[in-house]
Structure formats: structure tokens, C-alpha cells
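> Build me a model from this:
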Amino acid sequence: MGSNSFLTTKDKIIQSAIELFNQKGFSGTSVREIAKTANVNVAHISYYFNGKGGLMEHLVSSFYEGYLKILEKGYQCLDEMTAKDCLLQLVFDILSYQHEHRQLTRFVYREVTIDSTLIREVMSTYLTKEKYILHLMIEKGKTNREFSHFPLSHFMIQLKSLLMMPYLQPQYISEVLYLQTHEPYFYQAYFKEMKTWLSSLLNREHESIAVT
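As a prediction, this is how the structure comes out:
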């Protein structure tokens, strides 16, 4: 409660919305509940976000704006580093970003699984940009003979699944695997496993058995 008192009214609403959306879902949360948890007047939600729908749009957009900055940083490093090192650094930076914003990440990734106008817009903007940057990295790696040849679409499915899984299935990971996804050690150890997978997939030594 003490740290919350230093937040602006807008930030209090955002923080409370993320908490409640994760606990009760977007549809199961009312603007009155958000206002009560944030200890603000319900009219503030309309003032800052034009209602609950606008609040969700703000959360999703702000998450992907930050995510896009990570991708653009990865794109820029192609001029200075190998494609493999750029890709590994990008994956680590994504995992770090997701961990830093883990509650928001969990909410957004759950919403991305629901077909809606907002999510279709996300797909056509942010996630299309993500595919484009990853495509550039992979093609540079193939051109420079760093990477074996493999279908980009299958690679994207595997990569996105690994990046999103800890936030789509946190209960499974904690209750069945006894791992705590909110701890820094988790994403750092998780990156090491992803690095092993990526290195194995990208290694040209496996080209003879790779699908082209």
C-alpha cells in the first residue's frame, strides 16, 4: 500500500487492472472493481482510458510497444554481430522483458489467444514486425553459412511456444514441475535451455537431416 501511494492515478488504475484481469479475467472484472482496488474514482477510468475496453487496448499496446523496441534493438545488432549471436541476444532480451513485466505479459499472452478485432490488429502490426525481423536474422545466418536450412514458419511456432509457455501455463509449471516462474533464476536457466535448442537447430552440421 505504501509504494502504491507514490503512483499517479493513471498508474494505479493500470496496476490494479493488470492484477484483477489476471485473477478474474477481463470479462469477469468490472470498472468499479478496478476503481476500488486502485482507490480512485470510477470516472477516472473513463477519463484516462475511455472505459474498460480502452484500458485493455492500452495494456496490450504498451506491452507490444516495449516488445517492439526489443525487436528493433535485435535488428540493429545485425550490423555488428553474427546472426546467431543477435538471435540469442534477442531471445534473452525478450525473456528479460517478459520477466520484468510478468503480470502484464501473462495477461497479454492470454488475450492473444482470443480472436478479437484488437488482437487481429496486434497480429497485423507488432507480430508481423516480429516475424520480419526474425526472418532477416535467419536469412542473414543462412547467407553467411551460419545456419542450416529450415522452414521459418515451423521455427516461429516452436520459438513463440517456448517464449509464451511460462505465462500461459504458470500453474502447471509451479504445481507440477515445482518451478517458480516469478523468480529471476527461472528465466535465466530457461534461456540456457533455449540456447541449447537454438544452437542445435541452427547448426549447419545438422543440415543433412534438416527439412528444406
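> going forward, measure contacts and count neighbours with C-alpha atoms only.
Noted.
> what's in contact with the top helix by length along the chain?
In the chain, taking DSSP state H as the definition, the longest helix is helix 52-76. The set of residues external to helix 52-76 that reach it, using CA atoms under 8 Å, 6 or more residues apart in numbering, is 14, 30-31, 45-46, 49, 86-87, 89-90, 93-94, 97, 104-105, 108, 118, 122, 126, 129-130, 133, 136-137.
> again with stretch 6-14
Stretch 6-14 is touched from outside by 4, 34, 35, 38, 39, 40, 44, 45, 48, 55, 59, with contacts defined as CA under 8 Å, 6+ apart.
> Please give the structure of this sequence too, so both can be compared:
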Amino acid sequence: MTQQPLRDTKQKILNAAIYLFNSKGYAGTSVREIANRANANVAHISYYFKGKGGLLEYLVSHYYEGYIQVIEENYSLLKYGNAHTVLSKIILDILNYQHENRQLSRLVYREVTVDSVLIREVMTTYLTKEKYYIKSVIDQGIEEGYYRKGFVPHMIIQLRSLLHTPYLQPQYMSEVLHIQPHEAYFVHQYYKELKIWLNSLLLENQSLEGKLVAVR
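Model prediction:
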């Protein structure tokens, strides 16, 4: 009888932390403020997360577990299709994942720019896996003759920047460019532009584009 209320309390704490960490910053947010916004007791935060640091660690780890799962599920499709189709699907699914978790995406991507023990652990686990999968797909695309030869780390930098920027600069997008990344149509339109970039950056021969399986 008490399990559901406890689960609800945990989720309220997570939601409150995401909001406050985004609006006030991690350092500027107190455990008591999180508890008050979640209508919970400070002791609940200690019980579930062992404090504010554990709460941030949970949010970042939980986000990247889902993020890597999206990539892994598509990576497994390499045995059935060409690398370009798989990479296109990875991009689309990451965009959808970010959109579904947009407040958390904003928080996590901002925290990754800060040097800390937590982020170093993220770099050596989740982000190393991300690099492995993306590099493997691009390398296979080169072997298949779809992609031009190039310095793959630079390609990965550009891809990650294009994927993450909407959630690192939401105010600039909404107030200067008048683009609303929280709207459902944003993912569809942005994906179309990313496909144009992907084709221009990677394809060895632009005439190959029409031969590849389209991802809708």
C-alpha cells in the first residue's frame, strides 16, 4: 500500500531537482529547496539519493543509460542494413529521446562541460561507449564505400554539436531565432536539416544517396 506513494515521492524529487538545477544551477540549489518544491521531506532525498550529489549522479546516469540504449538498439541493425541507414536512424532516435527528456537533456549536457569526478566517470563509461558505436558505424560506412575517408573524431564532434546544441542554448533559439525546440514539429524539421548535413559531410558520392534506404 505504501510503495506507490514512495515511488511518487521519488519522482517528484527528481522533477524538482531537474527544474531547480536548470533554473538556479546545481551549486545554487539547496537540498531544502528541492524538498520544498517536491513537497517532500529532506530525509527522503537522503534516503533515495544520499544527498544532492547522489541526486545529480542519478539524473546523469539515468539519462545516459537511456541515451546509450537508443544507440545500441540501432547499432545491432548493422548486420541487416547499410551503415548510412543505421546512422540516420541513430540520429533520429537521439533527437526523439532528447525531445522526450528535454529538461533533463539541457541539465545533463550543461553538466558535462564541468570538470568533476562524476563527469570523468561519465566520460570513461557512457561517452566512451557512444564514441565506439558512432565510430564503428562511420568506419563501416567507409568500408562499404558509402562514406568518404576522413578524420572520424572530427566528424563525431560535428555530429554531437548539432545534436546537442538546441538543448545547450534554448534561450538563444527561442528568443533570437524564434525556434521552439519543445514543440513536436521541431524534431521532424531539424532531422531533415541534419540529414542534408550528414549527406554532404559523409557521402563519398552524392549519387549514392538515392540508392540508400530512406529513414522516415
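> Just give the TM-score of the two.
TM-score for the superposed chains, counting by TM-score structural alignment, normalised by the length of structure 1: 0.93, backed by 202 aligned residues with a CA RMSD of 1.3 Å.
> Now list the buried members of the contacts of helix 52-76 of structure 1.
When burial is judged by neighbour count using 16 or more other CA atoms under 10 Å, the buried members of the contacts of helix 52-76 of structure 1 are 14, 30-31, 45, 49, 86-87, 89-90, 93-94, 97, 104-105, 108, 118, 122, 126, 130, 133, 137.
> still on that earlier bit, quick one: which of the contacts of stretch 6-14 of structure 1 has the most company?
The residue in the contacts of stretch 6-14 of structure 1 with the most neighbours, by other CA atoms under 10 Å, is residue 34 (25 neighbours).
> tell me which element it is part of?
Secondary-structure element containing residue 34 of structure 1, defined by DSSP states H and E: helix 31-38.
> Show me the helices in structure 1, by range?
Using DSSP H, the helices assigned to structure 1 run over residues 9-24, 31-38, 43-49, 52-76, 83-100, 102-112, 117-122, 128-143, 152-168, 170-175, 184-202.
> post-alignment, the third one versus structure 2, mean distance?
Taken over the aligned residues, the distance from helix 43-49 of structure 1 to structure 2 averages 0.3 Å (mean CA distance after the TM-score superposition for structure 1).
> For that helix, name the packing helices and strands.
Helix 43-49 of structure 1 is packed against helix 9-24, helix 52-76, with contacts defined by 3 or more CA pairs under 8 Å, 6 or more residues apart in numbering; DSSP states H and E.
> deepest of those, which one?
For the helices and strands packed on helix 43-49 of structure 1, the largest average neighbour count (mean count of other CA atoms under 10 Å) is found in helix 9-24, namely a mean of 18.
> mean per-residue distance, that one to structure 2?
Here helix 9-24 of structure 1 is compared with structure 2 after superposition; its mean distance to the aligned residues, by mean CA distance after the TM-score superposition for structure 1, is 0.6 Å.
> and that helix, how far out from the chain's middle?
Going by CA atoms, centre = their mean, to the nearest Å, the spacing between the C-alpha centre of helix 9-24 of structure 1 and its chain's C-alpha centre is 18 Å.
> Distance to residue 189 of structure 1 for the helices and strands packed on helix 43-49 of structure 1 - can I get that in TSV?
TSV is the format used below for the helices and strands packed on helix 43-49 of structure 1 (distance: least, CA to CA, whole Å):
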stretch	distance to residue 189 of structure 1
helix 9-24	25
helix 52-76	20
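> Figure out which of the ones you listed is closest to residue 195 of structure 1.
Judged by CA to CA, the one of the helices and strands packed on helix 43-49 of structure 1 that comes nearest to residue 195 of structure 1 is helix 52-76, at 15.8 Å.
> Give me the mean deviation of the closest one from structure 2.
Here helix 52-76 of structure 1, set against structure 2 after superposition, deviates by a mean of 0.4 Å using mean CA distance after the TM-score superposition for structure 1.
> hang on, the earlier thing: next, the angle helix 9-24 makes with the longest helix of structure 1.
Using axes from the mean of the first three to the mean of the last three CA atoms, to 10 degrees, the interaxial angle of helix 52-76 of structure 1 with respect to helix 9-24 works out to 100 degrees.
> what span of structure 2 lines up against helix 52-76 of structure 1?
Across structure 2, the stretch matching helix 52-76 of structure 1 (TM-score structural alignment) is residues 52-76.
> Kindly provide the distance from the residue nearest to residue 83 of structure 2 when sequence neighbours are not counted to residue 93 of structure 2.
Leaving out its chain neighbours, the residue that sits closest to residue 83 of structure 2 by CA to CA, 6 or more residues apart in numbering is residue 141, at 4.9 Å. In this structure, residue 141 of structure 2 lies at 19 Å from residue 93 of structure 2, with CA to CA, to the nearest Å as the measure.
> can I assume residue 148 of structure 2 is in contact with residue 204?
Yes. Under the contact definition of CA atoms under 8 Å, residue 148 of structure 2 touches residue 204, with a separation of 4.2 Å.
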